[in-house]
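Chemist: Fold the following, please.
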Amino acid sequence: MSRAFVKEGDGTLDPLPDLPQSPHPNYVTPRGLAALQTRLRNLQTSLIALKSRPERLDKLPEAACERDIRYFESRLRSAILIDPATLPLSEVAFGLAITVADDHGQQTTYQITGEDEADARLHRIAPQSPLARALIGAQVGDEVIWRKPSGPVSLEIVQISHSNQ
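Modeler: As a prediction, this is how the structure comes out:
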């Protein structure tokens, strides 16, 4: 093989492309802000450990960690803190807990949180989700339509409260 086509490297790795950032405002609850800060600190600690390895031939883990650090630094810079404890309970808003009842009387409580904090298993939903868009601005007693892929679901707002999580 001709040496003209072999890239001789110096052992460095080009930075990995940045992770995509959401085009939406980065609203965060105090819990969500603390979680972002913790994730960034953990990544910074991991990077130190990766760079102190005696054998560092594989630089990909370091590059991935540096990419993730850039992502979380950006998320923290763009964070818009909203403390739900200061919000009135007159209508559904970011950070509040909303208890809804479906047509069968089954009640579920959701909390509208930041994108990084959203977790369907914990009923934490992002403000851009179809359910959150249906709920925001509604008041107790209102009926909203949640447009799910399986078809629309009617929900009645039963309670609006401050989340105790």
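Chemist: from here on, contacts and neighbour counts on C-alpha atoms
Modeler: Fine.
Chemist: quick one: what helix or strand has the residue most central in space within the chain in it?
Modeler: The centroid of the chain falls nearest to D116 when counting by CA atoms, centre = their mean (1.1 Å). Taking DSSP states H and E as the definition, D116 sits outside all helices and strands.
Chemist: how about this one, so we can line them up?
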Amino acid sequence: MNKVPMTVAGEAALREELERLKKVDRPRIVAAIAEAREHGDLKENAEYHAAREQQSFAEGRIKELEYKLSNAQVIDITTLAHSGRVLFGATVDLINCDDDTEVSYRIVGEDEADVKQNMISVSSPIARALVGKSEGDEVVVKAPSGDIYYEIDSVRHV
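Modeler: Predicted structure coming up:
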């Protein structure tokens, strides 16, 4: 079994979603199926088929979340000794060596990744290039569009 790395906040978000699916969505869907059954012929009952599809999706997501949580490796970065090195959970400020633009990324688990919030998966090309490096190091990110050169400006473990 492979462990699924995630931050403390990521685990809490998955647990919250699981609770909502079990305690709110599941009962609502069961009620919708029961109501749709009362309308008669199930072969031509669109509400029934839509509710069954929702139930299938919800049950699949519940199983997926339970698997991920049972195999979670929750990493609390505040307890790690880091000394300026890039680790899982760190926020890294980068300077693009070509055009001097700055960008910050936080390295998180796959389920937490959200590029719009500058949270990247630990398995992404950028994160793989950064992990283990230190402030001041230059890194090469092997991107589909070509190599990108960054300098690590600072590493924060918040």
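Chemist: Could I get the TM-score for this pair?
Modeler: Once superposed, the chains reach a TM-score of 0.84 (TM-score structural alignment, normalised by the length of the second structure), with 141 aligned residues with a CA RMSD of 1.5 Å.
Chemist: coming back round to it: residue contacts, the residue nearest to the centre of the first structure?
Modeler: Taking CA atoms under 8 Å, 6 or more residues apart in numbering, we find D116 of the first structure in contact with G32, L36.
Chemist: In the second structure, what residue corresponds to it?
Modeler: For D116 of the first structure, the aligned residue in the second structure is D111 (criterion: TM-score structural alignment).
Chemist: Tell me which helix or strand D103 of the first structure sits in.
Modeler: Per DSSP H and E: nothing holds D103 of the first structure, as it lies in no helix or strand.
Chemist: From A118 of the first structure, how far off is the nearest residue to it once chain neighbours are set aside?
Modeler: Leaving out its chain neighbours, the residue that sits closest to D103 of the first structure by CA to CA, 6 or more residues apart in numbering is S154, at 6.6 Å. Look at S154 of the first structure and A118 of the first structure: by CA to CA, to the nearest Å, they are 22 Å apart.
Chemist: which of these two has more neighbours?
Modeler: A118 (18 against 13; other CA atoms under 10 Å).
Chemist: Does the more buried one touch I125 like I think?
Modeler: Yes - between A118 of the first structure and I125 there is a contact at 4.9 Å, judged by CA atoms under 8 Å.
Chemist: Quick one: average offset of the longest strand anywhere in the first structure versus the second structure, please.
Modeler: In the first structure, taking DSSP state E as the definition, the longest strand is strand 151-162. Compared with the second structure after the fit, strand 151-162 of the first structure shows a mean deviation of 0.7 Å (mean CA distance after the TM-score superposition for the first structure).
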